[in-house]
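> test case, fold it:
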Amino acid sequence: MHSWLIGYDITCPRRLQRVHRVMVNYATPIEYSVFLLVGSEKDLAHCLAAINTRIDARTDDVRCYPLPTRGLQERVGCSTLPTGIQWSALPAGLWLG
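This next block holds a predicted model:
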């Protein structure tokens, strides 16, 4: 299993909604247009292929960054979850605070 951070900037609201609907099928939303995909390279390829059919490559921007397996994963600032609630679908380092 690998982890990737995928973010996008979509210029058309309609395409933005379509890309978001695709992304929630493959990855966990971290912010509105930033997702964490945990899976195989094949999972990543399927996700990016699905997104590619829904964007305009001339104006939209999709970026994917691999996260190191044993790298530091930290969250600072206000938690998006109530105190005492931990979402186990995220790697431990993202929800420990």
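> CA only for contacts and neighbour counts going forward, please
OK.
> gap between the residue located most distally from the centre of the chain and Tyr32?
When distances are taken from the C-alpha mean of the chain, Gly84 lies farthest, 23.5 Å away, according to Cα atoms, centre = their mean. Separation of Gly84 from Tyr32 (Cα to Cα, to the nearest Å): 23 Å.
> can you tell me the centre-most residue of the chain?
Among the residues of the chain, Phe35 comes closest to the average C-alpha position under Cα atoms, centre = their mean, at 1.2 Å.
> now the nearest residue to that one once chain neighbours are set aside, what's its secondary structure?
Among residues not flanking Phe35 along the chain, Pro29 sits closest, at 4.4 Å (Cα to Cα, 6 or more residues apart in numbering). Under DSSP: H, G, I helix; E, B strand; the rest coil, Pro29 falls in the strand class.
> please give the structure of this sequence too, so both can be compared:
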Amino acid sequence: MTAELAFVIGYDISDPRRLLRVHREMCKHATPLEYSIFLLVGSENDKKLCLLEIGSLIEPQEDDVRCYALPARGFQGRIGRASLPEGIVWTGLPAAIA
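Below is the predicted model:
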């Protein structure tokens, strides 16, 4: 059994058509936090597959894709307006970082 890890993946895509393709592909692998920022919860292989798929859609000289591993026991906080309505709790985070 592989441990669940969490990754934040963000991108800056220069072409609107590629941007839409990348966004659609990312939605297959991860949960959008903002339009171009996603949370991927899964294995190292899940991350590699996602980045491989995205890599086939971008132009490396024009676009930027970044992936950051979240620490298992890192601080989590939010400043500003809530992203979910009051009373709704998102339990999609792995127990180690929830």
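> fetch the TM-score of the aligned pair.
The TM-score (TM-score structural alignment, normalised by the length of the first structure) is 0.90; 94 aligned residues with a Cα RMSD of 1.5 Å.
> circling back: give the equivalent position in the second structure for the residue nearest to the centre of the first structure.
Mapped onto the second structure by TM-score structural alignment, Phe35 of the first structure lines up with Phe38.
> residue range for the longest strand along the second structure in the first structure?
The longest strand of the second structure (DSSP state E) is strand 5-12. Mapped onto the first structure using TM-score structural alignment, strand 5-12 of the second structure covers residues 2-9.
> same check, this time on stretch 80-90 of the second structure
If you align by TM-score structural alignment, stretch 80-90 of the second structure falls on residues 77-87 of the first structure.
> in the first structure, what residue corresponds to His29 of the second structure?
Matched across to the first structure, His29 of the second structure falls on Tyr26, judged by TM-score structural alignment.
> I'd say its match and Ala45 touch.
No - the pair Tyr26 of the first structure / Ala45 is not scored as a contact, 10.6 Å apart, by Cα atoms under 8 Å.
> neighbour count: the two, which is higher?
Legend: neighbour count by other Cα atoms under 10 Å for Tyr26 of the first structure and Ala45, higher for Tyr26 (19 against 11).
> what about the longest helix that the second structure contains, how far off from the first structure?
Secondary structure of the second structure per DSSP state H: the longest helix is helix 16-29. Superposed on the first structure, helix 16-29 of the second structure shows a mean distance to its aligned partners of 0.4 Å (mean Cα distance after the TM-score superposition for the first structure).
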